[in-house]
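Chemist: sequence? don't have it. structure:
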């Protein structure tokens, strides 16, 4: 049974358990809910949750464990001489999975029967032609060992899927039956249901924490492997970024860090004044009708995908800057300072536009949090509206505004698509904003793109770059949250 329909069936069983459990509890009390220990809905929820939660947990664990177990078993069937030189077993296993999926599609569409799959000979049969008919492309002829492994993979997957369906349904029905038997008027259903809900809330909170810990640990282990192959002094204190996959790479983070901070600085120069002025206008001067229209319209910018901003930088802002700074006598300014559309200024301007709603929304909330009594006191002493904003509201909101700027800076430092398409790919030190540069996030993408060997320092350096970027943005976020929290405590 497909996983989707299995989940639907589990939900149906849980819904039936809710109705029947509630009905049984009321029947045990003679139809008088006042004789029940808990409300009738708690009895129904107890049966529904008892049927749904254990079965869903088993389903998730099974779906995670089954592919790993099957791949470990099937990979042992592949001879060592079948693995190409300078390649990994995972490449062969990807062919095995592709052939297995193609066989499934061929059976579903009638191109092959289940019996023909078991008896198919890759040396005499046209497997590529058959799989091509069902839309599965193979790059080379399928060797007999790969076909045998694909058959085993397909058989184990089907067996595991059947066993999963039976086990999950039995678990759901078992939980349903046990909880249904307990649905009596003296059963403390509310206590049990509230404990289960509390456990689910704790699990949800723990998943977020454990995911973060897992990401950090994975980066730490791979970074440790990188520093076992490459000098940490060259990484942190070198001045050249030149990966070449020949063993003599120079992998220094400093040119990448310079490009990252330079582009982020230009983005903040654009976003902070515009966003702050917009927040001041919306919170202090705009009427209710203007605010109701302008604030959502401004925040639409936050919903635009970053790839769209990247295209805007590459196709609009970059050529516009070239028109001004890069066409010599044919340009508007008659200078030749810019050689292409990609530059620090291109990426910084577009990233600043992207950050405007971020700064504006946070600053608007912070300014509105300043007590009205401070404004009234200033106006009562004879200050004008603008003097009140400059000398009372902004100083009071300054810690929160600084926190908003730091959060925007961490957002700018971690941006990828805009700098990939608008900043270029050259790692160097330069103060000229019209030159192409690159950032940490861009290099992470490039180092992990394509068929690369994950045991080489040129690939593992991406994890060291990611960990450094994580520490940098984490520090900015912690500092921003500390400032905002201190501000909020002052006025609560």
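Modeler: Ah, there it is. Everything quoted here is computed from the prediction, not taken from an experiment.

Chemist: could you use CA atoms for every contact and neighbour count after this?
Modeler: Noted.

Chemist: distance of the nearest residue to residue 355 once chain neighbours are set aside from residue 22?
Modeler: Leaving aside its sequence neighbours, residue 355 sits nearest to residue 271 (Cα to Cα, 6 or more residues apart in numbering; 5.6 Å). Distance, residue 271 to residue 22, by Cα to Cα, to the nearest Å: 57 Å.

Chemist: so for the two, which residue has more residues nearby?
Modeler: residue 271 (28 against 24; other Cα atoms under 10 Å).

Chemist: which parts of stretch 423-436 are buried?
Modeler: Judged by neighbour count (16 or more other Cα atoms under 10 Å), stretch 423-436 contains these buried residues: 423, 424, 425, 426, 427, 428, 429, 433, 434, 435, 436.

Chemist: can I get those residues in CSV including distance to residue 157 and secondary structure?
Modeler: Below are these laid out as CSV (distance: Cα to Cα, whole Å; DSSP: H, G, I helix; E, B strand; the rest coil):
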residue, distance to residue 157, secondary structure
423, 46, coil
424, 45, coil
425, 44, coil
426, 47, coil
427, 47, coil
428, 51, coil
429, 54, coil
433, 56, coil
434, 56, coil
435, 54, coil
436, 50, coil
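
Chemist: closest to residue 284 among the residues you listed?
Modeler: Checking these against residue 284 by Cα to Cα gives residue 433 as the nearest, at 35.5 Å.

Chemist: hold the first one in mind and look at this next one:
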């Protein structure tokens, strides 16, 4: 239903734009007046009044409709029941009613579920009908208001710019609040985790096996349970595995990406650049799961065969395979951004260097590279963040075991992989195992923040300034 309403809203918006644009021309020609803004501003004015109020109706209705329907159904269940029903039981019954009404219920159907499904369908039908009616009434009323304002030759430009300013401001606030919400959600669950697990055991422990931590009451532990809990959440192997695979990836991505960016910006002809840059950027558009399949089915077995031929024991899921393929995936991030940054260096700097007798390579090393250093560091930082946050490749090619090693031929794992594995399936969010995923996420967030700070300090210290 919402998709149809959004489509209708888009059609009404486009129609209103052209209607408002043509209407102001007729008004000014008829009254021999001069419009107070360009005609397209009146089109935007009409379209915004047509679209925004109706869109708010859809958004508000979508948010509150499930909550209201759930409360109505649960109240009816409580009234019709002879005994008091807990909230957990109400949630289960409500989910069964929803599943049955949608035709997805496979359990035993009771009369209560059938009656609840009928009630739910009736309430949903009433709600959808009211939403559609209010939607079209809002469009008509807002369009008529905008139409009357255009007939008065209103200052359409001011209204449009104020509306767009408010939209931009709300978008910024939404982005900031989302970031704050993510931080506090991670922080809250992490604090809950550290009330059960000693932070020193987490940050400095050498064993990671959260599947052993099935302990219901952490305040009353037997000695063996306390030992298992202490040894279950040592995250050092995860930190080391993440840094190790990211390091291998950067050893591949940074030299190749940076050199290709320098070549495309300084040495390649226009024809080579025209074809070379899009081909390199295609690598960024390949889904990461495809890279994961390539690493697991081709690169990993290839290294194992090569190792067997020379007498080395190579795991099918190795850090080398995952890091190498991840580095290939990250090449476009370094190459494309470095190319753009180098091209942004003023041509006058090159000409001045050539006038002093410097060669092209000397100009690149002594003039262009220092001038482009902030952007190059930024591209490398983006690549590092991409490597640290990658999941699919290491899940499929590096393995799931937390192995503390610096041997690239052995299997290891990363923080993001363990977060995925912990949160797969139904989870109890009060258990230490599930909350450890949030602790890992917050740790990764802090590490990335520290990395950004170090990069900014390096850029500030070594940046060249030109008048």
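Modeler: In hand now; what should we look at? Please read these numbers as outputs of a predicted model, since none were measured by experiment.

Chemist: what's the match for the residue nearest to residue 355 of the first structure in the second structure?
Modeler: Counting by TM-score structural alignment, residue 271 of the first structure corresponds to residue 253 in the second structure.

Chemist: surely its match meets residue 323?
Modeler: No. Counting by Cα atoms under 8 Å, residue 253 of the second structure sits too far from residue 323 to count as a contact (9.8 Å).

Chemist: rewinding a little: so the residue nearest to residue 355 of the first structure is in contact with residue 361, correct?
Modeler: No. Taking contacts as Cα under 8 Å, residue 271 of the first structure lies outside contact range of residue 361: 11.7 Å.

Chemist: map residue 264 of the second structure onto the first structure.
Modeler: With TM-score structural alignment as the criterion, the equivalent of residue 264 of the second structure in the first structure is residue 282.

Chemist: residues near its match, how many?
Modeler: Other residues close to residue 282 of the first structure by other Cα under 10 Å number 22.

Chemist: what ranges do the helices span in the stretch 301-450 of the first structure?
Modeler: Here the stretch 301-450 of the first structure has its helices, by DSSP state H, counting those that start in this stretch, at 306-312, 318-325, 344-368, 372-380, 385-388, 394-413, 417-422, 440-447.

Chemist: repeat that for the stretch 151-300 of the second structure.
Modeler: 156-194, 199-204, 223-232, 236-262, 270-285, 288-294, 300-309.

Chemist: need those in TSV with distance to residue 329 of the second structure, can you?
Modeler: What follows is the helices of the stretch 151-300 of the second structure, written out as TSV (distance: least, Cα to Cα, whole Å):
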stretch	distance to residue 329 of the second structure
helix 156-194	27
helix 199-204	30
helix 223-232	33
helix 236-262	8
helix 270-285	6
helix 288-294	8
helix 300-309	16
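
Chemist: residue 430 of the second structure is nearest to which of the ones you listed?
Modeler: Using Cα to Cα, the helices of the stretch 151-300 of the second structure put helix 156-194 closest to residue 430 of the second structure, at 8.3 Å.

Chemist: how close does that closest one sit to the first structure?
Modeler: For helix 156-194 of the second structure, the mean deviation from the first structure after alignment is 2.2 Å (mean Cα distance after the TM-score superposition for the first structure).

Chemist: now the angle from whichever strand or helix holds residue 467 of the first structure to helix 189-229?
Modeler: Element membership for residue 467 of the first structure, per DSSP states H and E: helix 457-491. Between the axes of helix 457-491 of the first structure and helix 189-229, defined by axes from the mean of the first three to the mean of the last three Cα atoms, to 10 degrees, the angle is 130 degrees.

Chemist: which other helices and strands contact helix 457-491 of the first structure?
Modeler: helix 189-229, helix 394-413, helix 440-447 (3 or more Cα pairs under 8 Å, 6 or more residues apart in numbering; DSSP states H and E).
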